[in-house]
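>>> heads up, no residue letters with this:
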C-alpha cells in the first residue's frame, strides 16, 4: 500500500468516501456525516496539500483510504494555550469497506503521528463525533487521550477532542507523499 498526496482528479472519489461512510454509519445507528460535506472544501484541502490517499499500488486507480492532516486548530475545540502547542490535526479519516481487516485506520494514524513528529509537532490531535462512542473507543485504543467534549452547536456534532504525542512509528505504508 502506498500513500500519496491527493490530486484534484481524486475529488469525486473522496466525496463518495463520505457518502459511503455516512451510509455505513447510519446502518450502525449514527448520524455522523449525514450532512454532505461541500466538495469545494475538499478541493481546497487537496490544493493545499493536506489530503492524503492510500492506493494498493502506484498504478491503482481506486483509493483504499484517505486522511486529511493539517496544522489548523479549531478555536471552538482547542483552547488558546493548546493552540500554541505545535500539533497536527487529523480529519476525514476514512477507509473503504472493501479494505477492512488490513488495519489501515491504525496504520494511517501511525503514519500521521510519524509525520507530525518529523515536522516537529508535539501532538497528533483529532475530534470525533460526540455521540459516536464506538469511534471514541477506537481512538482511545490507539493511544489518544480524551481532552474534553465540547457541546457547542457550532462544532456540528464533532466535539469529542483527543490527542496523543507525535512520535516516530512503523506504519508499513510506502510513503510517497512529497514533504
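Cool, got the structure. Since we're looking at a predicted model, the values are computed, not measured.
>>> from here on, contacts and neighbour counts on C-alpha atoms
OK.
>>> for this structure, what spans make up the helices?
Listed in chain order, the helices of the chain (DSSP state H) span 11-27, 39-47, 80-84, 104-118, 133-141.
>>> Second structure follows, compare the two:
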C-alpha cells in the first residue's frame, strides 16, 4: 500500500537519496543520470507553494516523486491545447529497488485520476529520450509533438484525465489524494 502526498522540506534528503539510487541504476546501464543535479531536484520539495509530490511505501520510505504544475509550459503546444485545463508532470523519478511494483506507472495513474478530480482535461509531460516515450506510452500517454529546444529534442506527450477506480486498492485507506 502506498501514500501519495505533497513533499515537505523534511523530504529533501530522502528524495535526494532516491534520485541518487536511480542515478546509479541509470549509470550502470550507460544512460544519462541526474546525479549532478540530485540536490537541486530534491530542493523542489522545499517549495512552500507545493508542486512536488512523493510516493511512500508502508514504511514511509520515499519510492518516487513527481512535480505537478497547474500550467503547461507555453513552448511546443498549440494555442488550442494551452487553452484546455491540464496538469503538467515533470521530474518524475522512482527508486529502482521498487521496479516490480511499477511506482512510475502508479504515479502516472494517480496524476491522471487527480487531474480528473480537479476538473482538468489532460495530463501532459515532456521527456528527452525515445525510450521514455515508449515507457510513457505503456501508461496511456500519446506523443503529440517533438520540439527542438536549445540543445535537446523534447517529446511532448498527453493523456486525457479520467477517474481510475482501481487505484483505490493500491493506496492506504483507498485515499489516492492524501494531501
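Sure thing, it's come through. Because the structure is predicted, anything quoted here is derived from the model rather than measured.
>>> TM-score for these two?
The pair, once superposed, lands on a TM-score of 0.83 when counted by TM-score structural alignment, normalised by the length of structure 1; 171 aligned residues with a Cα RMSD of 2.2 Å.
>>> For residue 161 of structure 1, find the nearest of the helices of structure 1.
For those, the distance to residue 161 of structure 1 is smallest for helix 133-141, at 9.1 Å, taking Cα to Cα.
>>> corresponding residues in structure 2 for that closest one?
Here helix 133-141 of structure 1 aligns to structure 2 at residues 130-138, judged by TM-score structural alignment.
>>> Once aligned, what mean separation remains between that stretch and structure 1?
The superposed stretch 130-138 of structure 2 is, by mean Cα distance after the TM-score superposition for structure 1, a mean 1.2 Å from where its aligned residues fall in structure 1.
>>> so what's residue 147 of structure 1 up against?
With contact set as Cα atoms under 8 Å, 6 or more residues apart in numbering, residue 147 of structure 1 has these partners: 160-163.
>>> ranking the helices of structure 1 by burial, who's on top?
Mean neighbour count (mean count of other Cα atoms under 10 Å) peaks for helix 104-118 among those, with a mean of 21.
>>> Mind reading off the mean deviation between that helix and structure 2?
After superposition onto structure 2, helix 104-118 of structure 1 sits on average 0.8 Å from its aligned residues (mean Cα distance after the TM-score superposition for structure 1).
>>> now that helix, how far from the centre of its chain.
Distance, stretch centre to chain centre, for helix 104-118 of structure 1: 10 Å (Cα atoms, centre = their mean, to the nearest Å).
>>> I'd like to check what contacts it. Which residues are they?
Contacts for helix 104-118 of structure 1 (Cα under 8 Å, 6+ apart): 65, 67, 69, 87-88, 90, 93-95, 122-124, 142, 165-173.
>>> Ok, stretch 54-64 of structure 2 next?
Looking at what lies outside stretch 54-64 of structure 2 - Cα under 8 Å, 6+ apart - the contacts are 1-7, 14-15, 18, 65-66, 92-95, 98, 103-104, 107.
>>> Could you rerun that using 6 Å?
With Cα atoms under 6 Å, 6 or more residues apart in numbering as the test, stretch 54-64 of structure 2 has contacts from 2-5, 7, 65, 93-95.
>>> quick one: what's aligned to residue 49 of structure 2 in structure 1?
So residue 49 of structure 2 corresponds to residue 48, using TM-score structural alignment.
>>> count of neighbours near its match?
Neighbour count of residue 48 of structure 1, defined by other Cα atoms under 10 Å: 10.
>>> what sits against it?
Per Cα under 6 Å, 6+ apart, neighbours of residue 48 of structure 1: none.
>>> any idea how far it lies from residue 162 of structure 1?
Counting by Cα to Cα, to the nearest Å, the gap from residue 48 of structure 1 to residue 162 of structure 1 is 24 Å.
>>> now swap in residue 80 of structure 1 and tell me
Taking Cα to Cα, one finds residue 80 of structure 1 at 16 Å from residue 162 of structure 1.
>>> cool, residue 52 of structure 1 as well?
Separation of residue 52 of structure 1 from residue 162 of structure 1 (Cα to Cα) stands at 21 Å.
>>> Could you do residue 94 of structure 1 as well?
18 Å.
>>> What of residue 38 of structure 1?
Relative to residue 162 of structure 1, residue 38 of structure 1 is positioned 25 Å away (Cα to Cα).
>>> Please say which of those two ends up with more neighbours.
residue 162 (22 against 9).
>>> which residue lines up with that one in structure 2?
Using TM-score structural alignment, residue 162 of structure 1 pairs with residue 157 in structure 2.
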